[in-house]
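Peer 1: This is a predicted model, with the sequence first.
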Amino acid sequence: MSVGTVTTRARVGQYAALLAYVAFLGFPLLWLVATAFKSTQEIALGASGFLPEAPTLQNFGDAIRRADLVEAGWNSLRVAVASTILTTALAMPAAYGLARFKTFLRPVTLGWVLVSQVFPTILIIVPLFLILKQFDLVNNLVGLTIVYVVFTLPFALWMLIGFVANIPRELEEAAAVDGAGRLRILVSIVFPLLRPGVVATALFAFIAAWNEFLFALVLIQDPAKVTLPLTLSRFVGAEGQVQLGALAAASLLATIPSLIFFGLIQGRLTSGLLSGAVKG
């Protein structure tokens, strides 16, 4: 058997495995879309095919009218955007300092990052509630944003440290020899090369805040301030009865902002990767 035949078979196997993986990941989304367009009767029968026999928009209308989906989406969007901006702005200089300067704070900070990721969130929800209550931040979107920033920052910092470490020090040293100050080096050299990491960090922070449920459930009681995950939980009754059509439609609508956000920053991620290339 020739080397070319073996290579071709290996390539076919790789593409087949990749296609199977994509199908595995995409099936829940396809099922969600199909269910969102099915009528209540068709869902109740449960014997119909995968695709809706008579597509309808009734589920979308029910989801928007009954659950105040637009207001909840606006609340989630404000919290997610604010927490994303704050998390990224705080993580960038901190990651640079930890990656470039070897001080006693580095092992302490990295240890804090690791502990924060393995510590069960449910154990601190009551003390967190009591602390925020003293500062009048319970039932407040500002308080919820602060909580998201605090709990997203460790992983965002860990991500950016790796990106900063991959930027060659020689570029900064060459700029310093040419007379550039620290601020000029950061603005003109480091931050442009750090763009892919910043985009990836921003995407992580946005999705984490957009999908978060537990903190919002405990800290928000006002119906006018609930976020989208809390609104989606209303489609599940107290006895476990689920309004499956409306829930599928609402869930599908809830994914749109994340897709739009990813679409907007995807170009910046690609351009950042290209501009960050260093020729040897």
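Peer 2: Great, that's in hand. Computed from a predicted structure; not experimentally measured.

Peer 1: Please make it C-alpha for all contacts and neighbour counts, starting now.
Peer 2: Will do.

Peer 1: what's the neighbour count on the closest residue to L110 other than its chain neighbours?
Peer 2: Leaving aside its chain neighbours, L110 sits nearest to W158 (7.7 Å; criterion: C-alpha to C-alpha, 6 or more residues apart in numbering). W158: 18 surrounding residues under other C-alpha atoms under 10 Å.

Peer 1: tell me which element I207 falls in.
Peer 2: Assigned by DSSP states H and E, I207 belongs to helix 195-211.

Peer 1: Go ahead and name everything in contact with whatever helix or strand comes next after that helix.
Peer 2: Downstream of helix 195-211, the first helix or strand assigned by DSSP H and E is helix 214-219. Residues from elsewhere that reach helix 214-219 (C-alpha atoms under 8 Å, 6 or more residues apart in numbering): I125, F129, V138, N139, N140, L144, V147, V226, T227, L230.

Peer 1: can you map out the helices along the stretch 1-150 of the chain?
Peer 2: 3-36, 40-45, 58-67, 69-100, 105-118, 125-134, 141-165 (DSSP state H, counting those that start in this stretch).

Peer 1: structure B:
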Amino acid sequence: MMKRFLQYVALMGYLIFLGFPLVWMLSTSLKPPPELVKLHPTLVPDAPTLMNYVQAFSEQQLDRAAFNSLKVALGSAVLTVIVALPASYALARFKTRVGTAALGWVLLSQLFPFVLLIIPIFLVLREVGLANTHAGLVLIYVVWALPFALWMLQGFVRNIPRELEEAAAVDGATRLQVLWRVVFPLLAPGVVATALFAFISAWNEFFFALVLIKNPDLATLPVTLARFVGIEGTARLGPLAAGSLLATIPSLLFFAFMQRRLSSGSLAGAVKG
């Protein structure tokens, strides 16, 4: 009994640890300017106001920036899954020296600091006409997410028994039919996890979007939120907290939607027919 009680206490403490930044950001977004500069700030605003949200939308094009981020993040998630799914199957099922070397190189590429690659990436995108475009940004995000996506998905593929594929082949299914009707449905949890990783990485990414996108109308949400910080580093905490809180909502909704698919997919095949 005491062990279970301690587990619940630890879980509650962990939830408070995760949720407190969001609660504090909500509190900050509802405070008027005088309360934001108080020496001892309180969690509950003395005089709640929505002016920070009004200023955030009136001073910056948050709706357009959110749409840009949503378009880039969804495109990155879809393309990452499309590329990683067959590639991870090939890496997991076909044991060759080339495949082993490729997987090792994929993992090794994660050690490269991306700040050192930004100049050659920008030059390459400029040469092919993709600089200052969402398509170029999506391409960069897909390449950025692929190493982890390949490593994660090939682990899911390894857990699928080969006997299922062999049984389908004996029944007359072609290789593509085996992949489409047997393998890919069982990979649903891995696909959902990969899509979540790619979406959230692209949604929150700042550095590449700042360097590669020069047109203000194409700016993503993190870049737009950075405009609430002055040249000398002084942040307008109220509008910044309001915009940041609104920026978390799409990712939370996407995670909640995909999490249901992850839960249902994890039970697929658990009961033998």
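Peer 2: Here it is on my side, so go on. On a predicted model such as this, the values are computed, not experimentally measured, just so you know.

Peer 1: Structure 2: matching residues for the helix holding I207 of structure 1?
Peer 2: Using TM-score structural alignment, helix 195-211 of structure 1 lines up with residues 188-204 of structure 2.

Peer 1: The spatially most central residue of structure 2 and L91 of structure 2: what is the separation?
Peer 2: In structure 2, the C-alpha nearest the mean C-alpha coordinate belongs to I200, at 1.4 Å (C-alpha atoms, centre = their mean). From I200 of structure 2 across to L91 of structure 2, the span is 25 Å (C-alpha to C-alpha, to the nearest Å).

Peer 1: And for R162 of structure 2?
Peer 2: From R162 of structure 2 across to L91 of structure 2, the span is 14 Å (C-alpha to C-alpha).

Peer 1: Neighbour count: the two, which is higher?
Peer 2: Counted by other C-alpha under 10 Å, R162 of structure 2 and L91 do not tie: L91 has more neighbours, with 22 against 12.

Peer 1: Show the contacting residues for whichever residue in structure 1 pairs up with that one.
Peer 2: When structure 1 is aligned by TM-score structural alignment, L91 of structure 2 is paired with L98. L98 of structure 1 is in contact with L105, R106, I161, counting by C-alpha under 8 Å, 6+ apart.

Peer 1: picking up where we left off before, and L186 of structure 1, which of the helices of the stretch 1-150 of structure 1 is closest to it?
Peer 2: helix 69-100 (9.3 Å; C-alpha to C-alpha).

Peer 1: mean shift between that closest one and structure 2?
Peer 2: Mean deviation of helix 69-100 of structure 1 relative to structure 2 after superposition (mean C-alpha distance after the TM-score superposition for structure 1): 0.7 Å.

Peer 1: number of nearby residues for Q60 of structure 2?
Peer 2: Neighbourhood size, Q60 of structure 2 [other C-alpha under 10 Å]: 16.

Peer 1: what lines up against it once you look at structure 1?
Peer 2: Following TM-score structural alignment, the counterpart assigned to Q60 of structure 2 within structure 1 is A67.

Peer 1: ok, now how distant is the nearest residue to its match once chain neighbours are set aside from S76 of structure 1?
Peer 2: Leaving aside its chain neighbours, A67 of structure 1 sits nearest to T231 (6.3 Å; criterion: C-alpha to C-alpha, 6+ apart). T231 of structure 1 sits 10 Å away from S76 of structure 1, going by C-alpha to C-alpha.

Peer 1: can you list contacts of stretch 257-266 of structure 2?
Peer 2: The contact list for stretch 257-266 of structure 2, computed with C-alpha under 8 Å, 6+ apart, reads L186, A188, P189, V192, A193, L196.

Peer 1: and with 6 Å instead?
Peer 2: For stretch 257-266 of structure 2, contacts defined as C-alpha atoms under 6 Å, 6 or more residues apart in numbering pick out A188, P189, V192.

Peer 1: Perfect, that will be all.
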